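> no sequence on this one, just coordinates:
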């Protein structure tokens, strides 16, 4: 007579048996899956929002370009403020690869709505002389009025940066402001300039007008230069010696776009911290699943005993409860991934960002769900498989 062998459970049978335990306890299943869902949703949303923010920064960086360099005076050997030569801009324009160069010079004056406002109340607005090419070099735009031209650059006319106009409470041209010790007419208001935020907070007058009316000495304090993309590093190396041949060490050269790149990198570092919080939430969810499965084993001892008495092996009992744990975790993980993607999309739309959810984050979330379900269900499954059929059936 052939030896009796226990029936083997197919994949469909395993899923059916595992799902049966979930269908009989919907409220408990929902609460247990909720913990997993919160952890996964947090991780997906954190990665998605961070990636969307970083993508927005990188797109802005691509749009603004990385070929803008700024030159400013450093410190002398004796620790004093250095000074750029008055001919600096013309010298920079002679460098091969330079497309355009312009400059601003700090003016010792304040700008106010009226002469009745105390001179100390500056509102954080700087007064600067500007060359006509500044707007082209910075690729800026005038949102109201016009930029300085050959005529207005010699007269008491001023163009306000976006932030300066806001702080002065001005939204149109033709009005006058008290600049230095006389009235200047506002002829233009600029739009935002992400690569030159100092311009946004400035009142800009022509070099000739600044020398004529504001005692400006003609020395630039910042030179803005754009070159061909392939020539940026070469030009960067030539600028100090070109601007100040005798003291190149007193010249500082920087690239404003580096600040945006650093901001994008910082967003990635902040993501790591928030991911840790999501991992903690996922861990708590895993503990909830494990607790649910342990209680399920205790409540279903008679069921386990009955199955064992009908020939189910310990391995089949382990598989049943492990499958139930994995299904519970997968349910929570899937809901969490959908919630995280929805949160990312809504947040990105609210901030006019591109919605970016890396594929690896979804894969990592599913892997985390599977791992959590495995570890959470391992102990309850082993415990269930070791119950003796007679003991389980006689348990009240």
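On my side now, so go ahead. None of the values given here were measured: they were computed from a predicted structure.
> going forward, measure contacts and count neighbours with C-alpha atoms only.
Fine.
> do you know how far residue 264 is from residue 207?
Applying C-alpha to C-alpha, to the nearest Å, the value for residue 264 to residue 207 is 36 Å.
> List the buried residues of whatever helix or strand residue 209 lives in.
Element membership of residue 209 [criterion: DSSP states H and E] is helix 207-213. Within helix 207-213, the residues that count as buried by 16 or more other C-alpha atoms under 10 Å are 207-211.
> got TSV for those residues, with distance to residue 289 too?
Below are the buried residues of helix 207-213 laid out as TSV (distance: C-alpha to C-alpha, whole Å):
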residue	distance to residue 289
207	72
208	76
209	75
210	73
211	76
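> May I have the secondary structure class of residue 70?
Following DSSP: H, G, I helix; E, B strand; the rest coil, residue 70 is assigned to strand.
> Could I get the contacting residues of it?
By C-alpha atoms under 8 Å, 6 or more residues apart in numbering, the contact set of residue 70 is 222-225, 253-256.
> repeat that with 10 Å
Each residue near residue 70 by C-alpha atoms under 10 Å, 6 or more residues apart in numbering is listed here: 101-103, 196, 222-226, 236, 239, 252-256.
> Drop anything exposed from those.
Among these, the ones that count as buried by 16+ other C-alpha under 10 Å are 101-103, 222-226, 236, 239, 253, 255-256.
> So for residue 96, what's the nearest residue that isn't a sequence neighbour?
residue 235 (7.8 Å; C-alpha to C-alpha, 6 or more residues apart in numbering).
> Take this one as well and set it beside the first:
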């Protein structure tokens, strides 16, 4: 322990005498290790951002319809009509929405049953919207198409407990002479196929254009069955693919094969490939910077040994062993690498955070990133100093003392 203290003391005295050179060496090590750490950090952030963007591009909406076997017409695969609304729920039995919404990763689910399309809708003043779609939906369907309304609850009411109400899209309201401000809708009606509906709200958004939407149960009673109904499921970004594996059983446990799911792209292979390629890029950059750092430190130590040849000869003449001479340079390199690595780690942290802020990325920085700079500086410094230190240890005292 005493010997180590003496060595460190000698090194500090020597370093203080070569202050400018030491600062330059520390700066070089800091930049080298900092560049490596920053490259790793920025590449990891880029990988994370690319992975997030790819996950977001995966379809996050799944459409479920009844599998049909007919070759012509609309009625071949139609289930028998029944006076009971619950008995009409053949494709999507009672409770199917709740089961789907309970699946981890599902944000919303809703049903839509179209009644007719491409027909006129007439407002209270006689103005008409030329081409509208009349359909029954549940409240969750609005969420899946990116819109909502404060009166959505009315869409889930049984047909025999609520008046004939409708929620219409803004373009239909404008064409039919109905205000688009929900606070002024009292008394406004819209007539479709000789059926008059009380307008309770107006919704906006491209997905709802041309729509006159009524409660799902009322549409179900009018249609006589749900064979043409569609369930739309909104999932968290990237979660649609695994969720499709259990959707059929959740919707209709008794007959999952009667359901057809929309195709959901699986980009997991692509995401893995991108991550692998970025990892290889990081390894290549890191390897190059490690080599450059090692060469830099080795060059500095060779110069230091050459400049201190006379001092080495004097120490050997005064009784210093070869191991003491070698440990002197290795310890000096250790301090240089450690201090330079710490400075490099601070530089890398600042650089990584700055790049993240400029590109509006999420900062990905773990504790091992902070330890990367000192670890690299220490390892490369010792590796780069071994040869100069051994060379210094084997210097003949008499020859070294005569060196100018």
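Noted; the coordinates are in hand. These figures come from a predicted structure and were not determined experimentally.
> farthest pair in the contacts of residue 70 of the first structure?
Farthest apart among those by C-alpha to C-alpha are 196 and 239. That separation is 19.1 Å.
> what's the spacing between the residue nearest to residue 96 of the first structure and residue 91 of the first structure?
From residue 235 of the first structure to residue 91 of the first structure the distance is 12 Å (C-alpha to C-alpha).
> which residues do the two both contact?
residue 242.
> higher neighbour count, those two?
A count of neighbours by other C-alpha atoms under 10 Å puts residue 235 above the other of residue 235 of the first structure and residue 91, at 22 against 15.
> Report the contact partners of that one.
67, 69, 92, 95-98, 225-228, 242.
> Surely residue 167 of the second structure is in a helix?
No: Residue 167 of the second structure is assigned strand when assessed by three-state DSSP, not a helix.
> And the contacts of the helix holding residue 209 of the first structure?
With C-alpha under 10 Å, 6+ apart, helix 207-213 of the first structure has contacts from 103-109, 127-132, 150-158, 179-182, 204-206, 214-220.
> buried subset of these?
Buried positions within the contacts of helix 207-213 of the first structure, assessed by neighbour count (16+ other C-alpha under 10 Å), are 103-107, 109, 127-132, 152-158, 179-180, 204-206, 214, 216, 218-220.
> Quick one: the helices in the second structure, in order.
Along the second structure, the segments classed as helices by DSSP state H run 2-17, 19-57, 96-101, 139-144, 170-175, 216-223, 240-251, 268-307, 309-317, 322-359, 367-393, 397-401.
> The residue nearest to residue 253 of the first structure when sequence neighbours are not counted and residue 236 of the first structure: what is the separation?
Nearest residue to residue 253 of the first structure, sequence neighbours excluded (C-alpha to C-alpha, 6+ apart): residue 71, at 4.6 Å. From residue 71 of the first structure over to residue 236 of the first structure the distance is 9 Å, taken as C-alpha to C-alpha.
> for the buried residues of helix 207-213 of the first structure, which one is nearest residue 325 of the first structure?
Among these, and counting by C-alpha to C-alpha, the member closest to residue 325 of the first structure is residue 207, at 74.9 Å.
> need the helices of the second structure in a markdown table with distance to residue 197 of the second structure, can you?
Shown next, in a markdown table, are those (distance: least, C-alpha to C-alpha, whole Å):
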| stretch | distance to residue 197 of the second structure |
| --- | --- |
| helix 2-17 | 90 |
| helix 19-57 | 39 |
| helix 96-101 | 26 |
| helix 139-144 | 18 |
| helix 170-175 | 13 |
| helix 216-223 | 12 |
| helix 240-251 | 31 |
| helix 268-307 | 47 |
| helix 309-317 | 101 |
| helix 322-359 | 51 |
| helix 367-393 | 62 |
| helix 397-401 | 106 |
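> Minimum distance to residue 192 of the second structure: which of those has it?
Closest to residue 192 of the second structure of those is helix 170-175 (C-alpha to C-alpha; 11.8 Å).
> by contact count, what packs against the closest one?
Under the contact definition 3 or more C-alpha pairs under 10 Å, 6 or more residues apart in numbering; DSSP states H and E, helix 170-175 of the second structure sits against strand 106-122, strand 128-137, strand 195-203, strand 211-215.
> The same query, at a cut-off of 7 Å, please.
Counting by 3 or more C-alpha pairs under 7 Å, 6 or more residues apart in numbering; DSSP states H and E, the packing neighbours recorded for helix 170-175 of the second structure are strand 128-137.
> so the strand it packs on versus strand 211-215, what angle?
40 degrees (axes from the mean of the first three to the mean of the last three C-alpha atoms, to 10 degrees).
> returning to what we had before: could you dump the buried ones among the contacts of residue 70 of the first structure to JSON lines with distance to residue 23 of the first structure?
Putting these into JSON lines (distance: C-alpha to C-alpha, whole Å) gives the following:
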{"residue": "101", "distance to residue 23 of the first structure": "72"}
{"residue": "102", "distance to residue 23 of the first structure": "73"}
{"residue": "103", "distance to residue 23 of the first structure": "73"}
{"residue": "222", "distance to residue 23 of the first structure": "71"}
{"residue": "223", "distance to residue 23 of the first structure": "71"}
{"residue": "224", "distance to residue 23 of the first structure": "69"}
{"residue": "225", "distance to residue 23 of the first structure": "69"}
{"residue": "226", "distance to residue 23 of the first structure": "67"}
{"residue": "236", "distance to residue 23 of the first structure": "68"}
{"residue": "239", "distance to residue 23 of the first structure": "73"}
{"residue": "253", "distance to residue 23 of the first structure": "68"}
{"residue": "255", "distance to residue 23 of the first structure": "61"}
{"residue": "256", "distance to residue 23 of the first structure": "59"}
